[in-house]
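J.: sequence-free structure coming up:
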């Protein structure tokens, strides 16, 4: 009868429909995947600027102020080698110079890269004066103070050097703390951290040296 023949036919149609459904589902999945891939491949999102490339006015002020500040410390440290300083003061002065000269070079490099002014070198008699008026910087000495240290010898030089260098370091720490609060340039903020750490330790050492006479 027709009823008996229709059963296999219905089963065949059902199987065919199921197969077609699977094919359509697979095609839909492939299309979705390809579309997502194409979207990802054509993304035009610009990369964020690197941390090293970012800077603001506080970073510029920090570098332009700390360069002459460090230069004065280097000049004072050079004096220790020729003014009858004790071995302990000479060793401290040499360590200060070795630390601060590379920092001067780094900060000058940042300023050039930013298109900013690099402070002029120190001039004046015997190289102890200022290329610019930097006396307002925290802890900086004027020409008279530097000449007074330059005229001292032996124990008198040691005492004057330590007292003035403590004040000088305290000023540098103040400048570094301002950079940490206000700056955005990653390397400058890292340098500020280093200055605070190293110069705080040196202040402690110099105070102990003064106590021992």
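T.: It's in. Just so it is clear, the structure is predicted and the values come from calculations on it, not from any experiment. Numbers count the residues shown, from 1 in each chain.
J.: Please make it C-alpha for all contacts and neighbour counts, starting now.
T.: Will do.
J.: longest single helix anywhere in this structure?
T.: helix 2-41 (DSSP state H).
J.: Enumerate every residue touching the residue nearest to the spatial centre of the chain.
T.: The residue lying closest to the centre of the chain (CA atoms, centre = their mean) is residue 187, at 1.5 Å. By CA atoms under 8 Å, 6 or more residues apart in numbering, the contact list for residue 187 reads residue 52.
J.: can you check the one 5 residues further on too?
T.: In this structure, residue 192 makes contact with 173, 176-177, 179-180, judged by CA under 8 Å, 6+ apart.
J.: any idea how far residue 98 is from it?
T.: 17 Å (CA to CA, to the nearest Å).
J.: try residue 161
T.: For residue 161, the distance to residue 98 - CA to CA - is 17 Å.
J.: what about the two, which has more around it?
T.: Taking neighbours as other CA atoms under 10 Å, residue 161 and residue 98 compare with residue 161 leading, 23 against 12.
J.: element containing that one, please.
T.: Per DSSP states H and E: residue 161 is located in helix 154-182.
J.: List the buried residues for that helix?
T.: Residues 157-162, 164-173, 175-180 are the ones in helix 154-182 that count as buried (16 or more other CA atoms under 10 Å).
J.: Could you do stretch 182-199 as well?
T.: Buried, per 16+ other CA under 10 Å, within stretch 182-199: 183-189, 191-193, 195-196, 199.
J.: Pick the one among these closest to residue 115.
T.: residue 185 (14.9 Å; CA to CA).
J.: ok, now which ones touch the closest residue to the closest one other than its chain neighbours?
T.: Nearest residue to residue 185, sequence neighbours excluded (CA to CA, 6 or more residues apart in numbering): residue 55, at 4.7 Å. The contact partners of residue 55, by CA under 8 Å, 6+ apart, come to 183-185.
J.: just checking, what packs against the helix or strand hosting residue 146?
T.: Assigned by DSSP H and E, residue 146 belongs to helix 143-151. In terms of contacts (3 or more CA pairs under 8 Å, 6 or more residues apart in numbering; DSSP states H and E), helix 143-151 is packed against helix 154-182.
J.: got the angle for the helix it packs on vs helix 143-151?
T.: In terms of direction (axes from the mean of the first three to the mean of the last three CA atoms, to 10 degrees), helix 154-182 departs from helix 143-151 by 140 degrees.
J.: let's bring in a second model and compare:
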């Protein structure tokens, strides 16, 4: 199930960055993103009960795909509490959980109101229609089973470097998916959430690059 950009390339990047990486003191409190907008996106997306308005197939694809994408991000973030050595990495992981958990609930509500299937895990529905098939699951930025197994084996600074490198790629995939929704979606709450995702996750990509010593 590997892709042309599987863990081998990612591991080489980690090796290259690990030496100069994690100069975390330069990032102070690790909150460059200026506070996570995830809570705002959840509230601005409103209640699922209002989601039966006009929508199109792109909105459905976005919600189904992003739920699975977010679920994997949560799985990665939850590993940080017991494995990360950096307070900044733990803080970032906590913010990801607090933002993306409510977004999953909101998108699940939309799908239910539309009479569409709701994914129960990031691999449960396979490829989403309309998504760029650039990864094993049909969604950009998704990690494969080998990637996740490698992350689970790591701890301390090695975990920090791998987590940040993988999450940057994961965020880039989410931004790509959200940009497609902004351009092609019809349902207002979904395009609004997509805009929040682009803003928040691009800010976090910048933050993570700084934690890796790239910024």
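T.: Nice, thanks for sending it over. Being a predicted model, the structure only gives us computed values, none of them experimental.
J.: Specify, as a residue range, where the helix holding residue 146 of structure 1 falls in structure 2.
T.: Using TM-score structural alignment, helix 143-151 of structure 1 lines up with residues 145-153 of structure 2.
J.: what angle sits between the helix or strand containing residue 72 of structure 1 and helix 143-151?
T.: Residue 72 of structure 1 belongs to helix 57-80 when assigned by DSSP H and E. Helix 57-80 of structure 1 and helix 143-151 are oriented at 30 degrees to each other (the same axes, to 10 degrees).
J.: wait, residue 70 of structure 1 sits on residue 100?
T.: Yes - between residue 70 of structure 1 and residue 100 there is a contact at 6.0 Å, judged by CA atoms under 8 Å.
J.: And the two? Which one has more around it.
T.: Neighbours per residue (other CA under 10 Å) separate residue 70 of structure 1 from residue 100, with residue 70 holding more: 22 against 19.
J.: Just give me the match in structure 2 for the more buried one.
T.: Match for residue 70 of structure 1 (TM-score structural alignment): residue 70.
J.: How about its match: what's its closest non-neighbour residue?
T.: Residue nearest to residue 70 of structure 2 in three dimensions, not counting chain neighbours: residue 100, with 6.1 Å by CA to CA, 6+ apart.
J.: Repeat that for residue 176 of structure 2.
T.: In space, and not counting its chain neighbours, residue 176 of structure 2 is closest to residue 140: 7.4 Å by CA to CA, 6+ apart.
J.: before we move on, the earlier item: how about the match of helix 143-151 of structure 1: buried residues?
T.: So stretch 145-153 of structure 2, judged by 16+ other CA under 10 Å, has buried residues 147-148, 151.
J.: Now it on structure 1. Mean distance?
T.: For stretch 145-153 of structure 2, the mean distance to aligned residues of structure 1 following superposition is 0.5 Å (mean CA distance after the TM-score superposition for structure 1).
J.: what's next to that stretch, contact-wise?
T.: Contacts for stretch 145-153 of structure 2 (CA under 8 Å, 6+ apart): 6-7, 76, 79, 159, 162-163.
J.: next one: stretch 160-169 of structure 2
T.: Contacts to stretch 160-169 of structure 2, defined as CA under 8 Å, 6+ apart, come from residues 10-11, 13-14, 17-18, 21-22, 73, 76, 84-86, 89, 141, 143, 151, 205, 208-209, 211-212.
J.: Generate a ChimeraX selection restricted to the buried entries among those residues.
T.: Selection of the buried residues among those in ChimeraX, burial being defined by 16+ other CA under 10 Å:
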select :10,11,14,17,18,21,22,73,76,84,85,86,89,141,143,151,205,208,209,211,212
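J.: Average offset of stretch 96-109 of structure 1 relative to structure 2?
T.: Mean for stretch 96-109 of structure 1 is 0.3 Å (mean CA distance after the TM-score superposition for structure 1).
J.: Also stretch 166-182 of structure 1?
T.: Relative to structure 2, stretch 166-182 of structure 1 is 0.4 Å off (mean CA distance after the TM-score superposition for structure 1).
J.: Report the aligned residue range of structure 2 for that stretch.
T.: Counting by TM-score structural alignment, stretch 166-182 of structure 1 corresponds to 168-184 in structure 2.
J.: Just give me how far the matching stretch sits from the chain centre.
T.: For stretch 168-184 of structure 2, the distance from its own C-alpha centre to the chain's C-alpha centre is 9 Å (CA atoms, centre = their mean, to the nearest Å).
J.: And stretch 185-193 of structure 2, by the same measure?
T.: 18 Å.
J.: same thing with stretch 112-122 of structure 1?
T.: 17 Å.
J.: Equivalent analysis for stretch 197-204 of structure 2, please.
T.: 10 Å.
J.: can you check stretch 199-213 of structure 2 too?
T.: Worked out by CA atoms, centre = their mean, stretch 199-213 of structure 2 lies 12 Å from the chain centre.
J.: what span of structure 1 lines up against it?
T.: Going by TM-score structural alignment: stretch 199-213 of structure 2 matches residues 197-211.
J.: once aligned to structure 2, how far is the matching stretch on average?
T.: Mean for stretch 197-211 of structure 1 is 0.3 Å (mean CA distance after the TM-score superposition for structure 1).
J.: Residue 64 of structure 2 reaches residue 121, doesn't it?
T.: No - counting by CA under 8 Å, residue 64 of structure 2 does not reach residue 121; the two are 10.4 Å apart.
J.: Looking at these two, which one has more neighbours?
T.: A count of neighbours by other CA under 10 Å puts residue 64 above the other of residue 64 of structure 2 and residue 121, at 26 against 13.
J.: List the contacts of the residue nearest to residue 70 of structure 2.
T.: 38, 70, 74.
J.: Please apply the same query to residue 102 of structure 2.
T.: 38-39, 42.
J.: now, which of those residues lie within helices?
T.: 38-39, 42.
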